[in-house]
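Trainee: Just a sequence and a predicted model for now, questions to come.
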Amino acid sequence: MLAAASGLAVVAAHPPLGWWWTSFLAPVLLLAAIDVDAADAADRERRPRAFRLGLLMGLATFLPMLSWLVLPAGFVGWALLSAVQAGFFGLLALAVRPWLRSRWLPLIVAVAWTGVDAWRAIWPLNGFEWGAIAYAHVEGSWLLPVARITGGRGITFFVVLVGAAGYAVARTTLAGLRAREEGPVEYAVTPARAPVAVLLGALLLSVLVTIEPPASSGSLDVLAVQGNDIRHWEEDVTDASFRITSQLRDQTVAATAGGPPPDLTVWPEASIDTDPFSDRGAHFLPLLEEAASSSRHLLAGMNIDGPDPRTGFWRTQLLVDTDARAVGRYDKRRVVPFGEYIPMRTYLEWFPPLRQIPRDILPHPEPHVVTVDDVPVAVLICFETLFQDINRTNVLAGDEPAQLIVTATTDASYGESAQPDQHLAQSRLRAVETGRWVVHAALSGASAFVDPHGGVEQVTDLFTQATIRRQVPLVTGTTPYLLVGDVVGWITRVGVLGLLGFPLWSRLRRRPDVRESVEVDG
């Protein structure tokens, strides 16, 4: 079951295990599975069998990796999302199968894999690029600084290029040794010189293509407050939302007592569950006011009613001053389908599980920032950390680049699973891409400060009340990735479409008597 082993190698590379080096094995094992199967299959069976192998690899990746989804979405939601994501890897296997004997195989596999991930980031609906190889490399990998130049997809590209080149070296060498009847061994391994050159070149380039993050200039005193200790799947708490907000207030006041107030206090996503400026949520307002008086600025996560409160609301990080007056606001831009809004609600709301989402979160259409003491601050809410384009455009949204990034999230729905660590890995990669510090504030944990090298400080435990505080350095410079954007993603999206279309184009220009399968020799 080489294909399943490939998927498990991807899983092992991510939290909770975090064995990033196993990601290099994933393309090796998938290529071996396709290659072995192609040798035994009839010509017209190779394409569907390759797709099934890729699908199996994807299921072996996403079923265990997304197992935390069972708690909030049930087995059906977990299985459906895993199957959709796995389908992309079926297409990946379909794209690379014709090129198994090509000298360009390593490059083709790297383009196809990276392109598939890039498509997952934008389609279907709002996209869901969870489990991308790049996120596994935030803990100790020499490849991590590549993200400052190419974005995270450059890491994925290099990992797959190295793995595929290693497979090509091994396969070519073994084939040469089997075919050798007499003569020096060197003659048998000569065909492996090209993939060896690709392998060594990729490794060398991945080491050389690194730069240091921009220098810092000044700092901001930031306090992040984590107030949710309710394990809601174990205990039934009356008025849990008010209790959580009260605990956030208490933690904020206690953390600031007897000392200078912080420049910025961060309350995570949905810290105030009901619009405090509405009649329904008016009892939350005194809590907000008391906490605000303890800090020079408070960036509080809350839900604010939309034009029709019955049907929609904004998921907001509201910046208030010491008197709890609003001085800035960030509204979530990319919302989660079937979790935060129902696509085609008119046709789908009859389905009983979807009735748990009676209102849609309204997405903000444009990048925007908040400003704290003349310091532009980029904000990401929850799964927006998954989208490098959201992060980049928010950083660049003001008159000058944001000098700090705040990630506000609530991961309480996923229990004591690997999801919070997988989520924190996304903030770590966003910090490296932009060369900025990230304040990762999670309502139930894990919260942390992330430095521009992807390192973490003051990481909190799950489902505990906690505060973390430090002078956070500010960065005004830019990285190459900030300047040029996701070039790797767009090139590989086009590339994988070309690879998928190649067999059809080839058949159209062949004579009818030529066999149906397409094998490319290089």
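Mentor: Sure, I can see it.
Trainee: make it CA atoms for all contacts and neighbour counts henceforth
Mentor: Fine.
Trainee: Which residue is the nearest non-sequential neighbour of the residue most central in space within the chain?
Mentor: Centroid-nearest residue in the chain: Leu386, 3.4 Å away (criterion: Cα atoms, centre = their mean). Using Cα to Cα, 6 or more residues apart in numbering and skipping residues adjacent in sequence, the residue nearest Leu386 is Gln426, 6.1 Å away.
Trainee: picking up where we left off before, would you agree the residue nearest to the centre of the chain is in contact with Arg428?
Mentor: No. Taking contacts as Cα atoms under 8 Å, Leu386 lies outside contact range of Arg428: 10.9 Å.
Trainee: So which bits of stretch 486-502 are buried?
Mentor: 486, 488-489, 492-493, 495-497, 499-500 (16 or more other Cα atoms under 10 Å).
Trainee: Columns secondary structure and distance to Val320 on top of those residues, output as a markdown table?
Mentor: Formatted as a markdown table, the buried residues of stretch 486-502 follow (DSSP: H, G, I helix; E, B strand; the rest coil; distance: Cα to Cα, whole Å):
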| residue | secondary structure | distance to Val320 |
| --- | --- | --- |
| Asp486 | coil | 34 |
| Val488 | helix | 39 |
| Gly489 | helix | 37 |
| Thr492 | helix | 43 |
| Arg493 | helix | 42 |
| Gly495 | helix | 47 |
| Val496 | helix | 46 |
| Leu497 | helix | 47 |
| Leu499 | helix | 51 |
| Leu500 | helix | 51 |
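Trainee: here's the one I want to compare it with:
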Amino acid sequence: MYRWPVRSIVLAVASGLLLPFCFPKFDIGLLAWVALIPLHLALDSPSKWRAFRLGWLSGTIGFTGIMAWVVTAMHTYGKVPLLVAYAVLLLLTSYLGLFVALYSAGYVWFRSLIPRYGLFVAPCLWVTLELARTYLFSGLPWSLLGYSQYRQLDVIQIADHLGVYGVSFLLVLVNVAIAELIAWLMPLFRGFVPARLPWELVTTAAILLGLSWAYSTSLIVGEGFQTPKTSLRVGVVQPNVDQSIKWDPAHRDDTLLRYDRLTDTLGGGADLVVWPEAATPFFFEREPEYQLRVLAIANRASAPLLFGSPAVRFDNERRPYLLNSAYLVAPGGTLLGRYDKQHLVPFGEYIPLKSSLLFFLDKLVEGIGDFQAGPGPTVFSFMPRQAQAAGEGDGGRPVKFGVLICYEVIFPDLVRRFAQNGAEFLVTITNDAWFGESSAPMQHFSMVVFRSVENHLAFARAANTGVSGFIDPFGRILDTSPIFTQTAMQAAVPVLQPHTFYSRHGDVFAYGCVLICAVLCLFGLFRTEGPEPDAIAATPV
């Protein structure tokens, strides 16, 4: 392979170009099972450093296609000059591409450490790096490879044990196995060097894929599509308030009238009404006139109202700070609870290192000032009007649910803590207006599917400009709204408290992959070093 560097580059670029097609808007999820094959063929024999560069090239191209919406957010809504927006996009995708670069270098290294069997650890390395991406520098686990399968319900149910990382593991294993099989079938890739059939790798991939399909199918046929014993009518409102006027005081009345009208179209039959993140363009706790108008809407709906609104608090020195909050109010005006967003969006809700290194930057999202993180997960409870189910209702028992605000829903461990605290269904509220008509709103929505599967909890989602909708506890999308439309929709949301393995134990599988990679890395560091693969290949016979 070292004799044809151009071919290696073409193959690496091919994988980079294929990756965006696996996710919305293109949404060709089945492509993810083969998209990484060209990259793995390009990594057939280069040195670790050459593999790193090929992986970086492939990953940067792939993430540029996936994250192209960053330009829309920065230029259209953040008022950043277009060239600067593209430069920031490239900087971000180059950073994300480093994870693919590290994977590629590790792939070559592991194969050299344990010839023939080192590749079994390659999916563990991919998962390890996805886990690192989830937490490093505040975390950006956007469009992990497993998310490409959000529509493949007959495969992804393993997430209730392994999380989204388990699906990523399976995808990478299948890609590696097929790449090795192709390399064996086409000796040209290895310079006509005789090779053994990689039957162990192919067999393992086929068995694990079959087990995943069998488990997923048995679950959704046996439980997932049956009528739930208990459910609630949840209504979500999508007001489609333009981001450019959202915080303009002159449009407050029009905004509230829009919410009032859309809530009224739900017909008063909902057990819970949900408005999006930052629905009120004012401080709910500090604007008595507008507060009364919101409570009046809840009264007319005859149901608890959940909505987003900023809150002001003061530290020990009486300095004010802001919280991105969700309030739950009863029809009679009683405040049933407030949740403060824990995981804030860097450069959207606050500027990291603003007091020192990044003092010259401002937030990309226009509106009010910087926010601070809330204390932790809060589970709300309320008394439903009546359980809408095929059998008996739940009597007078209150129902518990958790709320995720915007970006928080892409963090698996954060969501599972709500399930661990007793939530029986989940709600996410967001304002995706600053994504524009890009692929991001549907990418954001697709990740919610996995949070449902991981915890076997239904989700209701209210987004200012869409996508709003409902997902059942096994990841089936019950209903969605078009983006940039005004609408109100409602659905029967199953109420469960299943306590899946994932909701109880979290990312045990992912950390197991980290441990396996750590052991192999230690083995590699302490063994006697040999020459790089290129040096071996170049040695005359």
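Mentor: Thanks, I have it. Not measured: the values here are computed from a predicted model.
Trainee: one step back: and the counterpart of the residue nearest to Leu386 of structure 1 in structure 2, how many neighbours?
Mentor: In structure 2, the residue paired with Gln426 of structure 1 according to TM-score structural alignment is Met447. Close neighbours of Met447 of structure 2, defined as other Cα atoms under 10 Å, add up to 24.
Trainee: Tell me who's in contact with Met447 of structure 2.
Mentor: Met447 of structure 2 is in contact with 143, 147, 150, 409-410, counting by Cα atoms under 8 Å, 6 or more residues apart in numbering.
Trainee: in what helix or strand does it lie?
Mentor: Per DSSP states H and E: Met447 of structure 2 is located in helix 440-455.
Trainee: First-to-last residue distance for stretch 328-335 of structure 2?
Mentor: With Cα to Cα, to the nearest Å as the measure, stretch 328-335 of structure 2 spans 6 Å from end to end.
Trainee: Mind listing residues that contact that stretch?
Mentor: Taking Cα under 8 Å, 6+ apart as the rule, stretch 328-335 of structure 2 contacts 295-296, 298-307, 327, 336-338, 380.
Trainee: Give the ChimeraX command for selecting the buried subset of the residues you listed.
Mentor: Remark: buried members of these, expressed as a ChimeraX selection using 16+ other Cα under 10 Å:
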select :295,296,298,299,301,302,303,304,305,306,307,327,337,338,380
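Trainee: Of the contacts of stretch 328-335 of structure 2, which belong to helices?
Mentor: Among these, the ones falling in helices (DSSP state H) are 295-296, 298-301.
Trainee: give the contact list for Phe411 of structure 2.
Mentor: Taking Cα under 8 Å, 6+ apart, one finds 134, 141 in contact with Phe411 of structure 2.
Trainee: Aligned to it, what sits in structure 1?
Mentor: So, by TM-score structural alignment, Phe411 of structure 2 is matched to Phe387.
Trainee: any idea how far Ala412 of structure 1 is from its match?
Mentor: 21 Å.
Trainee: and Arg233 of structure 2, what pairs with it in structure 1?
Mentor: Checking TM-score structural alignment: Arg233 of structure 2 goes with Asp221.
Trainee: List the contacts of that match.
Mentor: Applying Cα under 8 Å, 6+ apart, the residues near Asp221 of structure 1 are 262-264, 469-472.
Trainee: Same question for Asn421 of structure 2.
Mentor: Val379.
Trainee: Next, Cys190 of structure 1: secondary structure please.
Mentor: Residue 190 of structure 1: Thr, not Cys. Classification of Thr190 of structure 1 using DSSP: H, G, I helix; E, B strand; the rest coil returns helix.
Trainee: Show me the helices in the stretch 251-400 of structure 1, by range?
Mentor: Assigned by DSSP state H, counting those that start in this stretch, the helices in the stretch 251-400 of structure 1 fall at 285-292, 345-348, 388-395.
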